[in-house]
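J.: Okay, structure incoming, though there's no sequence with it:
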């Protein structure tokens, strides 16, 4: 790592990308030959083909300029709602991820709800209901966000505060959420219609909840603006350098991108960057956010390892060598990664802004039938042809990984209380020697399946929560989402093993123990 940091870098506005040219010395030249820096700076949608959806999706390039128009309104809103010190953000995961990263990286308290699990919903409802402001973000009111809104409105009704004052809606003009905000008398802040999903980090969707949580959003915009002037250059253009490294690695078969925290801050950024790369490259790149510097799966054949953080200095752990290092302030990081993802998509001939296909979450969920076996606190639902016992089913799943496949673990649990289950990722990566991803359900539609085998983990709910005005509960909604994901995956002929925890704490401990003893 020290050698990497001592070598040449593309640097601008306090952000540096080290090691990019060494990944593939010809990749940058190929992008420059296509005049990518100038065309992207000019927001040329034909970079991704004549039929690409980029024509209405390039606002992220200068949204940091337009977002300055929000600052007076945000200052007024934060002052007016200063007594509401519990900020909750609800919306689809792809929309809420950036605000969550801002709050996490800058140490600001923000509760993000992108799950139907009753545990975190109940905890958010119980935390200072009279001092809670709920931010709804997105274009439409999906079933989960509708459930969140109904639960909070019931909570406010019970606690006595005026509901309209406690609700802020961030949505593009003309959306169904805009009509709902008008109906409820909520505070309405227009979202930038030219950006969506993880690309909206520096737009209203990312900035409004972060500002209400106390984040210095003006500084983020300043950091992005300082970098923007470098994005039409052929050299000292961090976004171009990083994009060329990603594209060059993919062209040489290094399609797994390990995102490693380097110990200098901004640890949560790797999750947002991973979601962005997954959505932008259409499955050509597989991002794997690593838990710690020398986590299993960080290096090896077929892997591009990128260390990222807020400042130059620290390495990435003993025995681990990063291929690329990206260091700099958060606002500049957002713009750099967006530019890099879009640039890599040019080289890979992928439309980075294609709309993802949703999954079916009809309620109630259909029954799966009896489990294949029950082992302690774990029910095993093995597909046809797989062993029915827990150890055998896990071994079948990991043994079956082909050289071009990865293992995707998705947990439909409470990410706070059941956080230990995320330890399955490094355990299974060590066992298999293959890329392993971990995420919390519902699966984000933009995340690529690629060539994956899937482990889905669900859990029993002992304290369910009604969805006011709906004929189903939060637990039933979550079960329906998990079932919808299984149907979508099996419809694409991907192997899926479901493990259901009849008692969550015991089941998680049992899974970790069994996975640690699994051998391929």
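T.: All right, it came through fine. No experiment lies behind these values; they were computed from the predicted model shown. Residues are numbered from 1 along each chain as shown.
J.: Could you use CA atoms for every contact and neighbour count after this?
T.: Will do.
J.: which residues in the stretch 51-200 of the chain form helices?
T.: Across the stretch 51-200 of the chain, reading from the start of the chain, the helices by DSSP state H, counting those that start in this stretch fall at 63-66, 71-80, 93-105, 118-126, 143-159, 176-184.
J.: Compute the number of surrounding residues for the residue nearest to residue 370 when sequence neighbours are not counted.
T.: Take residue 370 and drop its neighbours on the chain: the residue closest to it by Cα to Cα, 6 or more residues apart in numbering is residue 381, 7.9 Å away. By other Cα atoms under 10 Å, the residues close to residue 381 number 25.
J.: second one coming, line it up with the first:
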């Protein structure tokens, strides 16, 4: 029997005591599971009306189990045992967590960085590619599909036998793929991308890779009744209140894994929370950290709630009183399938408490439009750098704040000087190969320790479908460090006039442009020589002194 635990202390417990009875009195949980589109107000109603089928997925997705198992057996008999997933945001994050937790291999290609794309196009004789796009028009995914299609053909392999398409019925990708003879599996069209973990988007690649998707659905179905109950003990309502009901609002949600056994869950939750809540000048910023020693956990700021993902426990009360009277913590436990549904309910409840529509993402679309416009104009029209330091070009957007900084360390200092010491956050945005350049992420806690403020780290363009919405639509309290690079070797996109290198450059430039239009300070550090420039940036960040020692 699946169980869920949500145990809070401090400000989070106060929020639960204050807000859960309001949600219960409004019948929020029951109405949510009845797919009542009026829960978030009239402005959200038209969108909500076509986005609530996720509440029934633990049952409605059952027919996929047999279909996926049959396809997996067929592919295995043909010697195909390597699964590559081409998808972005909601199409890739859930399968990554499901497969990592089940310890089955899945190659996730959620980037347009040419070096990363090239590295994924290998071992074609034993590879099946799942192309996932809800809209069927996601440019990253379409570009990846084109690259694999050409590679299979060049290798003498029929692409229609090795590419499986997951998309909404009637999408451009659905219609063209069926016409061209590809296998297509449709997802429920009345589920938004970030709520799609238990649809075909989450289940097809995971099941083909060998994950136990039936157990996943079983665990989710086992908690459906408790999550739909209008009861003070409802863990979804409790988590939603802890997240969005603190007074004053603690709008930074630090998530740390404390032995939950679920691998990478915070990365999935990050998108769900940030993209759902970060709009209209409010929202909850998820901050994914590595350990309890990271500064956001060890010394949480006054605007932070810390969520510990813990192993299952029968204990439903805090073990001790809070060490600090002003702290805010939540312990969350439960198996993966149950937690996927739990957090979706919690974020829907948080949207109600914040007074926003948790199902749209207006600022994600604005960055996409800016990127497309830059592609149309040609990427060559980039502004001259304010300065060049070794293998790094320095540019500043979003105000006249760079001053006379001419070096990478001085430019970073100038950016961090714009940070509000009480409400601000730092976002490091790396448009690099997230596998080959993974070490850069280790600078995140160094920056947090130096500033004393929550710091996020996102790989571009992956984070554009996640925290990118909060950056532009949430509170104007962030400062943004963007790292881009000259790829080691560019890669053509078959049938397109632009390359993968052009595309990721336009995504980075478009993101920075929209941030600047929202008066957010952005420091762009462009590596003209990848290895040398990356070393410069890493050294500059690692040299930052802790806040108590900073002068």
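T.: Perfect, thanks for sending it. This is a predicted model, so every value here is computed, not measured.
J.: In the second structure, what residue corresponds to the residue nearest to residue 370 of the first structure?
T.: Structural alignment places residue 381 of the first structure opposite residue 395 in the second structure (criterion: TM-score structural alignment).
J.: Among the helices of the stretch 51-200 of the first structure, which comes closest to residue 369 of the first structure?
T.: Proximity to residue 369 of the first structure, assessed across these by Cα to Cα, is greatest for helix 118-126 (23.6 Å).
J.: Identify all contacting residues around the closest one.
T.: Applying Cα atoms under 8 Å, 6 or more residues apart in numbering, the contact partners of helix 118-126 of the first structure are 88, 111, 113, 115, 148, 151-152, 155, 414, 416, 461, 463-465, 474-475.
J.: Next, give me the two most distant ones among those.
T.: For these, and using Cα to Cα, no pair is farther apart than 88 and 461, which are 22.7 Å apart.
J.: more crowded one of those two?
T.: More crowded of residue 88 of the first structure and residue 461, by other Cα under 10 Å: residue 88, with 21 against 18.
J.: Residue in the second structure paired with the more buried one?
T.: Structural correspondence for residue 88 of the first structure with respect to the second structure (TM-score structural alignment): residue 84.
J.: Its match reaches residue 107, doesn't it?
T.: Yes - at 4.6 Å, residue 84 of the second structure counts as touching residue 107 under the criterion of Cα atoms under 8 Å.
J.: and the contacts of helix 118-126 of the first structure, which are buried?
T.: Applying a neighbour-count criterion of 16 or more other Cα atoms under 10 Å, the buried members of these are 88, 111, 113, 115, 148, 151-152, 155, 414, 461, 465, 474-475.
J.: Would you mind giving the residues you listed as CSV with distance to residue 428 of the first structure added?
T.: Shown next, in CSV, are those (distance: Cα to Cα, whole Å):
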residue, distance to residue 428 of the first structure
88, 33
111, 30
113, 28
115, 25
148, 34
151, 37
152, 38
155, 41
414, 21
461, 26
465, 33
474, 30
475, 28
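J.: on that earlier part again, now do the contacts for the match of residue 88 of the first structure.
T.: By Cα under 8 Å, 6+ apart, the contact set of residue 84 of the second structure is 106, 107, 108, 109, 120, 127, 128, 129, 130, 205.
J.: Once you drop chain neighbours, what's closest to the fourth one?
T.: Spelled out, it's residue 109 of the second structure. In space, residue 109 of the second structure comes closest to residue 86 once its chain neighbours are excluded; the distance is 5.0 Å by Cα to Cα, 6+ apart.
J.: Return the residues in contact with that neighbour.
T.: Contacts of residue 86 of the second structure were listed using Cα under 8 Å, 6+ apart, and they are 92, 108, 109, 110, 129, 130, 131, 132, 141, 144, 145.
J.: And the helices in the stretch 351-500 of the second structure, which stretches?
T.: Across the stretch 351-500 of the second structure, reading from the start of the chain, the helices by DSSP H, counting those that start in this stretch fall at 362-377, 408-416, 444-451, 467-473, 500-517.
J.: contacts for the shortest one?
T.: Helix 467-473 of the second structure has contacts (Cα under 8 Å, 6+ apart) with 270-271, 274-275, 277-286, 361-364, 458, 478, 514-515, 518.
J.: residues near the spatially closest residue to residue 405 of the second structure that is not a sequence neighbour, how many?
T.: With Cα to Cα, 6+ apart as the measure, residue 411 is the residue that lies nearest to residue 405 of the second structure, at 5.3 Å, once sequence neighbours are left out. A count of nearby residues for residue 411 of the second structure, using other Cα under 10 Å, gives 25.
J.: Can you tell me the residue that sits opposite residue 411 of the second structure in the first structure?
T.: Residue 411 of the second structure maps onto residue 393 of the first structure when the alignment is built from TM-score structural alignment.
J.: now its match: how far from residue 412 of the first structure?
T.: 19 Å (Cα to Cα, to the nearest Å).
J.: what does residue 199 of the first structure give?
T.: Shown here: residue 199 of the first structure relative to residue 412 of the first structure, a distance of 25 Å by Cα to Cα.
J.: quick one, which of these two is more surrounded?
T.: Remark: of residue 199 of the first structure and residue 412, residue 199 carries more neighbours, 33 against 23, as counted by other Cα under 10 Å.
J.: The more buried one matches what in the second structure?
T.: Under the alignment by TM-score structural alignment, residue 199 of the first structure pairs with residue 195 in the second structure.
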